[in-house]
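A.B. asks: pasting the sequence and the predicted model now:
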Amino acid sequence: MPRGMGWGRGRGRRRKMRMIGFIPQVRHFYPAQPPVFQPKPPIFMTYEEFEALRLVDYEGLTQEEAGQRMGVSRGTVWRALTSARKKVAQMLVEGRELIILPGGNEVPRGADE
């Protein structure tokens, strides 16, 4: 199976398809004022990370409930959530762009029916 079609980095266990309930309409965030210093490269967040952040922090679900909605384990939600929170913090503290992109293994909820 080619890269980006459900496999990780070419080795190891096959990655599960993640169910995404909300595709963000706004996918690019940037500082209102250009930085005075040398700009840093943008931060990229996957739909999976965005969905974990949305379900747990915005909708108030537990990580277990979010995992059930996404079709993954609680541990996978924890990893995605930790990564997403770090990226949002970096964006705010460092004044960097944040771009939300598909990660290759997300499926909008209802698309598999």
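C.D. replies: Great, that's in hand.

A.B. asks: contacts, neighbours, all on C-alpha from now
C.D. replies: OK.

A.B. asks: grab the most central residue of this structure for me.
C.D. replies: With the centre of the chain defined as its mean C-alpha position, the nearest residue by CA atoms, centre = their mean is Glu49, 2.0 Å away.

A.B. asks: for the protein, what's the longest helix?
C.D. replies: Ranked by residue count and defined by DSSP state H, the top helix of the chain is helix 74-94.

A.B. asks: still on that earlier bit, what is the helix or strand encompassing the residue nearest to the centre of the chain packed up against?
C.D. replies: Secondary structure from DSSP states H and E places Glu49 in helix 47-53. Applying 3 or more CA pairs under 8 Å, 6 or more residues apart in numbering; DSSP states H and E, one finds that helix 47-53 makes contact with strand 18-20, helix 74-94, strand 98-101.

A.B. asks: comparison target below:
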Amino acid sequence: MSPRPKKIRHCQCKFCGRAFKPTGTPLAELEQVHLYQDELEALRLCDSEGLTQEEAGQRMGVSRGTIQRIITLARKKTATALTEGQALIFVNEDEPA
């Protein structure tokens, strides 16, 4: 039995294809952490715009629980990349990582 299909997530961020990395080190030499578009959107809505998880879920067309799971993973990835000097790569969900 195949897994349940993903619900479409409405994202306004158009930052994909870019990277955030430490200066002075070529991207090819860094370990890369992929931050997907929905994860970046959840961070933007909750942390930058100050929306509650419920409000962010309504904007993205998903449940509050889904937003909570997405934002927890996004915060972990971001913290790991920043503290360990890794590159944070912004990608679309449908692009190969």
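C.D. replies: Structure received. Since the structure is predicted, the reported quantities are computational estimates derived from the model, not experimental observations.

A.B. asks: that older thread, equivalent range in structure 2 for the longest helix of structure 1?
C.D. replies: Here helix 74-94 of structure 1 aligns to structure 2 at residues 64-84, judged by TM-score structural alignment.

A.B. asks: can you tell me which of the helices and strands packed on helix 47-53 of structure 1 is nearest to Arg54 of structure 1?
C.D. replies: Smallest distance to Arg54 of structure 1 across the helices and strands packed on helix 47-53 of structure 1 (CA to CA): 9.1 Å, for helix 74-94.

A.B. asks: mean per-residue distance, that closest one versus structure 2.
C.D. replies: Compared with structure 2 after fitting, helix 74-94 of structure 1 has a mean deviation of 0.7 Å; criterion: mean CA distance after the TM-score superposition for structure 1.

A.B. asks: show me what contacts the equivalent of Val33 of structure 2 over in structure 1?
C.D. replies: Mapped onto structure 1 by TM-score structural alignment, Val33 of structure 2 lines up with Ile43. Residues in contact with Ile43 of structure 1 (CA atoms under 8 Å, 6 or more residues apart in numbering) are Lys87, Met91, Arg96, Glu97, Leu98, Ile99.
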